[in-house]
Each structure stands twice: as structure tokens, then as C-alpha cells.
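Asker: sequence and predicted structure, then a few things I'm wondering about:
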Amino acid sequence: MTDARTNRCSAVTTSTPSGRSRTAASSLALRVGYAEDLGTELFCRAAGVRVVPVPMTTPEQVSAILERRLDAGWCWEPELPDEVDSEVVGREAVRILLAADDPADADPVVPSSLAGRSLAVVPRSVNPRLHDRFVDGLRARGAEVVVAHEAVRLDRLVPLVLAGVAIGITQERVLAGGLPAGLVARPLQGEPLVVEHRLVWRRDRGRPPL
């Protein structure tokens, strides 16, 4: 599976959480955290600055912004303290991952057909609010799932689903690179389950030019 969100923006200088960029950052560089499954395409909007993207989980980004180690962050469903402001960048529909021969497979999936099934989902330790949005959203729609496995990335989720150990849940955007044979991604029947990704920054610094 390849990532369809390969960065082609010349304004972006890749960095690591340690702060060492792969090319020298200019005095106008912004250090911006990002969730790896979002990619870096947002940073091509930067006006007159160079962006140094730093891959981090959502809680890590918020902490780094509070401590002024980042100028901004781009993350899924952040929990925001009073010192941090945010703006919705986009909303993504949730998809249910099933083995192609799963008896619950339908387009769309009937939520009640997932009742009692083992679910593989992003851990609360990585993103509490996103985890809860997934699990609570399923249960509110009649899918009384059992949280049995944690999967931080799609490459951890896919083997669990293919083996029949669990069903999976993820954002539509994460599937941009495609799925392996034997796996399907379906929407839920009824009211869509949607999650947000947001640009976040310290209120006392103002919105970054992204």
C-alpha cells in the first residue's frame, strides 16, 4: 500500500521531533506538527514562509504547542486547552474495514450487523477523542462492538481484518493509497459518522499563515 499524499511542495522542509531539519531552516520557517496519515499537502498553502513539518500524534502536538516547541499543528479531533485555538480544515467520513467474505459485508454496512464483533481501533493513548468518536459513534448507531485490538496505522489494521480477528474502522482519507485484495471498506448505513481534522495554534500567537 502506498501513500497517495506524497509531498510535492517545495515550501516544505522535512524535520523530525528532535527538531533537526534535513535542510537548513530559514528564519521564516514555521515548525508545524502533523498526523502522518494526513500528509503535508496543507503546508503548500503557506504564504511567504517555509514549513518544517514534524510528525507527531495529536496529544504530542497539543503539548508541543503549549510548550512553544511548535508554531502550529494539523491533527485529528484534538482535545483543546483554553490556551489553544483551532480551525476545521476538513471532515472525513468513517469507513468500516471488513474481509471481503465477511457476512456483515454490505454497501452500506448495517450497523446492527456489527453488534458483538471485535473492533480494531486507534488506541486512546494515541488519540483519546478520535478513539471515542469511533467507538461511541458506532454504539450510538446500534453497533455494540467490543474494543479488542489497537491499531495505530492502516498497516497494523489490515492484517487483523484479513485474518478475521477483528473488523476495523478508519477515516476515508487514510484509504487514499488503496487496499489489498480480500479487504473492503464500506460506509455505514444511516447518519454518516464523520471525524474532523483541525489546524491548531496558541491563541497568544495568532493563526499561522497556512
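Answerer: Thanks, I have it.
Asker: okay, CA-based contacts and neighbour counts for the rest of this
Answerer: Will do.
Asker: is the residue lying farthest from the centre of the chain in a helix, a strand, or coil?
Answerer: If you look at how far each residue of the chain sits from its centre, by CA atoms, centre = their mean, the farthest one is residue 27, at 29.7 Å. In terms of secondary structure, residue 27 is coil; the call rests on DSSP: H, G, I helix; E, B strand; the rest coil.
Asker: putting a second one here so we can go through both:
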Amino acid sequence: MEIRWLEAFIAVAEELHFGRAAARLRLAQSPLSQTIRRLEKDLGVRLFDRSTRSVALTPAGQAFLPHAHRVFEELELGRQSTRATAGEVYGTVSIGFFGALNHLTLPPLTRAVRQRYPEVTLSLTARVMTREGVEQLEQGGLDLAFVGLPISHSPVRTRLIGREPIGAALSIDHPLAGQKAISLVDLAEDGFITPPAAAGSALQESTLRACVTAGFRPRVVQEITDAYMILTLVSAGVGVALVPSSVAGIMSSAAVFVPLRDEPTYVDHALAWREDNPSPVLRAVLEVAEEVLPTPET
């Protein structure tokens, strides 16, 4: 088995299209197909179901893919370790984040890492909610993720980097938009815009918890993963939303942030990573994060 065979397999598995995979690898399609056949012959299994219209991984291909990824991860770790012996920090760290909720935490970290370690590449993936972030960390798809707490039944390590109360995002023509503060129960008849419940969003869970504490279950009229789109739909009058107080600074002119009078419900922001991740560049990034995103006093 050759490394280039694995590279070809990963490209086809991710693209699920031989033409696009060949373009990505800068190969003709025929040599790529031959490489995949050699790999399948070497393994003694079929890795792809092919038809004239589609390409899909077989169960054997799905089982083989994480191991193929791991080979390249180990090669990258090897490169990093050779540079580390000379005192250099070199390599790639993959970071998952949600979007608007990280507008005060992601930028200072990425700026500090780039200034301190110019040879480090940050691979950023947006719209990663807490549950997906934890799963990606466990599977090795991410090195670091911005998540909401608490996280249950997971071996990933977390560190609190922020705590803020939630308030209401209302359109400017909402009857309560002009109030200095409101009680959450005043929104009991409104439709709510939230991240999808099935996605495991800490913000969605905080919204539900706050509403239940106030004595009602929110009527969800729209579920959407993009935090900026949540604010856009609020501006359009589709519904109301509960958001962290930091979002007040990025509201559009057609929406307002109104604090809640109730007992505060907090959103706890954290960084998460796998403790057994051997990447030296991840350790370097975590050290920078300790400086620019310290754990707040609670």
C-alpha cells in the first residue's frame, strides 16, 4: 500500500465524485480510477459503490476512511516534531466555532497565534455547534472547538473562557422594543427563533431552560444554525430570540437587545480539546489561549 493510494482514496471519499477528486489531485480521471482499484485489490474489499450517476462509500470504505485520515495526521505530527526539536512551532490546528457567538473570542485568539507563531496554519470551520464540536473532537476531525457548557458524558477537556447573561433580541417594531428591561414571561406568546434542538446547541438549551424557569415553553417558529441569520430573522419580524449580551454590539439597525429582569440565565463559553491529542502545535495554541482568553472569575 502506498501513501498516494490513500491520498487518492481520501479525495474520492470526500468529493464522492471521481472528476472533482482528480482535479483536486491534479490527475487525469483514468489514473485515479486505476489507483483506487489497486487499493481495493490490496485490501481485498470494494471501497466505493459506483454508478454512472453517483459514487458512494461502501461500509468497508466508511470504516477505512478514519484510518486513512489518521495516517496523514501521523505524518503531519512527524513533520511537526522534527521542527519542534529546533525550537520552531509549525503545523496546522483545526478550530470549530459557531459564528456570531464567538465574535469576541475567536478574533483575539487567531490574531495572537498568527503574531506569535507565523508558521502555524489555522483551519477554521464555522457553524459548529456544541454537540458537533465535541463529536468532531472525539473523532479527530477538529483539534480545538469553541463550545457551550455544560458538556456531559464526553472525554474532551474544557476550559471556561466567558460567562454572560442572555437577553431578548427583538425587532424595532416589537411592542416591547422600547423597554429598558423586560420579564421573559412577557414574550410567552411570541414565536422564538433558535438553533436546531437536534444539533445540541448550548444557546438553544439556555433558551429552553430560561423559558421553562419563567413558566412557559417557547413556541419555536424557526430553527436555524447560523447565528447571524437568527438576528436577521429577528430584524425581519419573524420572531424573537434569546441571545448572549455580547450580541448587543452586532445587532442590525432593525433590531434591539433588551435585558431581562428575571434571575439571570448564563451562557458559559469554553474551549474544548482532546487531552490525548499529541499535537505540539495544539499545545502552543492552548498556551496562547490561556493568555488572551483567561478563565473569568465566577
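Answerer: Good, I have the coordinates. None of these values were measured; they are calculated from a predicted model.
Asker: show me what the residue farthest from the centre of the first structure aligns to in the second structure.
Answerer: Using TM-score structural alignment as the criterion, the counterpart of residue 27 of the first structure in the second structure is residue 90.
Asker: so what's its match up against?
Answerer: In this structure, residue 90 of the second structure makes contact with 80, 83, 84, 117, 119, 120, 121, 281, judged by CA atoms under 8 Å, 6 or more residues apart in numbering.
Asker: tell me which of those residues persist in the first structure.
Answerer: For those, the contacts that persist in the first structure are residue 80, with contact defined as both residues aligned by TM-score structural alignment, their matches' CA atoms under 8 Å.
Asker: can you put the contacts of residue 90 of the second structure in a markdown table and add neighbour count?
Answerer: Formatted as a markdown table, the contacts of residue 90 of the second structure follow (neighbours: other CA atoms under 10 Å):
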| residue | neighbour count |
| --- | --- |
| 80 | 19 |
| 83 | 14 |
| 84 | 15 |
| 117 | 18 |
| 119 | 14 |
| 120 | 20 |
| 121 | 16 |
| 281 | 23 |
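Asker: separation between residue 161 of the first structure and residue 127 of the first structure?
Answerer: Residue 161 of the first structure sits 21 Å away from residue 127 of the first structure, going by CA to CA, to the nearest Å.
Asker: what of residue 63 of the first structure?
Answerer: From residue 63 of the first structure over to residue 127 of the first structure the distance is 13 Å, taken as CA to CA.
Asker: do the same with residue 39 of the first structure
Answerer: Separation of residue 39 of the first structure from residue 127 of the first structure (CA to CA) stands at 17 Å.
Asker: with residue 201 of the first structure instead?
Answerer: According to CA to CA, residue 201 of the first structure stands 18 Å off from residue 127 of the first structure.
Asker: so which residue is dead centre in the first structure?
Answerer: For the first structure, by CA atoms, centre = their mean, the most central residue is residue 76; offset 4.9 Å.
Asker: where does residue 112 of the first structure sit: helix, strand or coil?
Answerer: Using three-state DSSP, the three-state assignment for residue 112 of the first structure comes out as helix.
Asker: how about it, what's its partner in the second structure?
Answerer: When the two structures are superposed using TM-score structural alignment, residue 112 of the first structure falls opposite residue 185 in the second structure.
Asker: now that match. Nearest residue, chain neighbours left out?
Answerer: Leaving aside its chain neighbours, residue 185 of the second structure sits nearest to residue 214 (5.7 Å; criterion: CA to CA, 6 or more residues apart in numbering).
Asker: what's near enough to touch the one you found?
Answerer: For residue 214 of the second structure, the set of contacting residues under the criterion of CA under 8 Å, 6+ apart consists of 184, 185, 262.
Asker: could you single out the nearest of the residues you listed to residue 108 of the second structure?
Answerer: Checking these against residue 108 of the second structure by CA to CA gives residue 262 as the nearest, at 31.7 Å.
Asker: confirm that that closest one sits in a helix.
Answerer: No: in this structure, residue 262 of the second structure is coil, not part of a helix, as judged by three-state DSSP.
Asker: tally of neighbours for the aligned partner of it in the first structure?
Answerer: Taking TM-score structural alignment as the criterion, the aligned counterpart of residue 262 of the second structure in the first structure is residue 190. Taking other CA atoms under 10 Å as the criterion, the count of residues near residue 190 of the first structure is 11.
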